[in-house]
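Engineer: what's the 3D shape of this:
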Amino acid sequence: MPEAPVLALIAHDGKKADLISFAHKHADLLRQFQLVATGTTGQMLIDELDLDVVRYHSGPLGGDVQIASRIVEGNVYAVVFFIDPLGKHPHEPDIQTLLRACNVHNVPIATNESTARLIVERRAVQDSLPNRDSDDAS
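Structural biologist: Now for the predicted structure:
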């Protein structure tokens, strides 16, 4: 069985409740991924939903950059990053590094619930389709 794709979950402090709400609604779909997250967000996902999450440092301590490095290495399927557009973020350069890594390496990034839902549901639909490669081989 192939390894589950890696989904990174990140949320600014002002959006953590939104991400947890999203995770509650889509917990079954999220369990189909290998989840990675920044520190506080990851701990909340573990505590509230009992999800298996690899935690990196919190964003201000370098967690965004750690996830960006996984993107550059080609080890991330998609990123869900609930950004607080009205908040000030002292680690803004790290956030821009993460966004740039997604854009350079063509990794889908959702910055709100609507696009996050599309990413996790699309993967579920892909997994339910017959493997087209095996049909081509016959």
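Engineer: okay, CA-based contacts and neighbour counts for the rest of this
Structural biologist: Fine.
Engineer: so which strand or helix has Val80?
Structural biologist: Assigned by DSSP states H and E, Val80 belongs to strand 78-82.
Engineer: tell me what the helix or strand following that strand is packed against?
Structural biologist: Counting by DSSP H and E, the next helix or strand C-terminal to strand 78-82 is helix 92-104. Helix 92-104 is packed against helix 63-72, with contacts defined by 3 or more C-alpha pairs under 8 Å, 6 or more residues apart in numbering; DSSP states H and E.
Engineer: another for comparison:
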Amino acid sequence: MKKKKLIALVAHDNRKQDLIDWVEYNWKELIMHDLVCTGTTGSLVANALEKKCEENNMVVPSITRLKSGPLGGDQQLGALISEEKVSMLIFFWDPMQPQPHDVDVKALLRICALYNVVTATNRATADFVVSSSLFHQDYKPIIKDYSSYVNRQV
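Structural biologist: Below you'll find the predicted structure:
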């Protein structure tokens, strides 16, 4: 994980405003990194950061927008994680509302655990992540060696 990170930002519909509030609060930390977002969240994050950057005469960070989660964005993000391109996932999910793509959400969280990707699923954890001394440093997460699984006899 390099000093300049690729941070994934995702939010379910009922949590999008919570994520935008968090982005507006932490915008100075986020603009030093590249961002990747799913669907509508990407547009909302871009608008929030553009506003903050314009007000403060700063450059808007690179924001890659994937498809909406239920339309394949969760899988696109999972692929980026499995390619070890994503440094961390900030995912404000809605625990009170069943999602039509719950299996995709579970797979995304599973792949984060598998590749030891920093994952925050609520504001408190996300605040701790961006305020950590490791946030602006190079950091090498230890990834479990799955070679015995990959090379097993079938």
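Engineer: mind checking the TM-score on these two?
Structural biologist: With the length set by TM-score structural alignment, normalised by the length of structure 1, the two chains reach a TM-score of 0.85; 127 aligned residues with a C-alpha RMSD of 1.8 Å.
Engineer: how close does the strand holding Val80 of structure 1 sit to structure 2?
Structural biologist: Superposed on structure 2, strand 78-82 of structure 1 shows a mean distance to its aligned partners of 0.3 Å (mean C-alpha distance after the TM-score superposition for structure 1).
Engineer: what angle do that strand and helix 63-72 make?
Structural biologist: 160 degrees (axes from the mean of the first three to the mean of the last three C-alpha atoms, to 10 degrees).
Engineer: read off where strand 78-82 of structure 1 ends up in structure 2.
Structural biologist: Alignment of strand 78-82 of structure 1 against structure 2: residues 88-92, by TM-score structural alignment.
Engineer: what's in contact with the matching stretch?
Structural biologist: Stretch 88-92 of structure 2 is touched from outside by 5-12, 15-16, 18-19, 112, 117-123, 126, with contacts defined as C-alpha atoms under 8 Å, 6 or more residues apart in numbering.
Engineer: of the residues you listed, which belong to helices?
Structural biologist: Using DSSP state H, 16, 18-19, 112, 123, 126 are the members of the contacts of stretch 88-92 of structure 2 that sit in helices.
Engineer: taking the centroid of structure 2, which residue is nearest it?
Structural biologist: Structure 2 has Ala8 as the residue nearest its centroid, 2.2 Å off, counting by C-alpha atoms, centre = their mean.
Engineer: ok, it - contacts?
Structural biologist: Ala8 of structure 2 touches 35-37, 77, 86-91, counting by C-alpha under 8 Å, 6+ apart.
Engineer: same list (those) but as a markdown table, adding distance to His136 of structure 2 and neighbour count.
Structural biologist: What follows is these, written out as a markdown table (distance: C-alpha to C-alpha, whole Å; neighbours: other C-alpha atoms under 10 Å):
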| residue | distance to His136 of structure 2 | neighbour count |
| --- | --- | --- |
| Leu35 | 15 | 23 |
| Val36 | 18 | 22 |
| Cys37 | 20 | 29 |
| Leu77 | 22 | 25 |
| Val86 | 15 | 24 |
| Ser87 | 12 | 26 |
| Met88 | 12 | 23 |
| Leu89 | 15 | 25 |
| Ile90 | 16 | 21 |
| Phe91 | 20 | 23 |
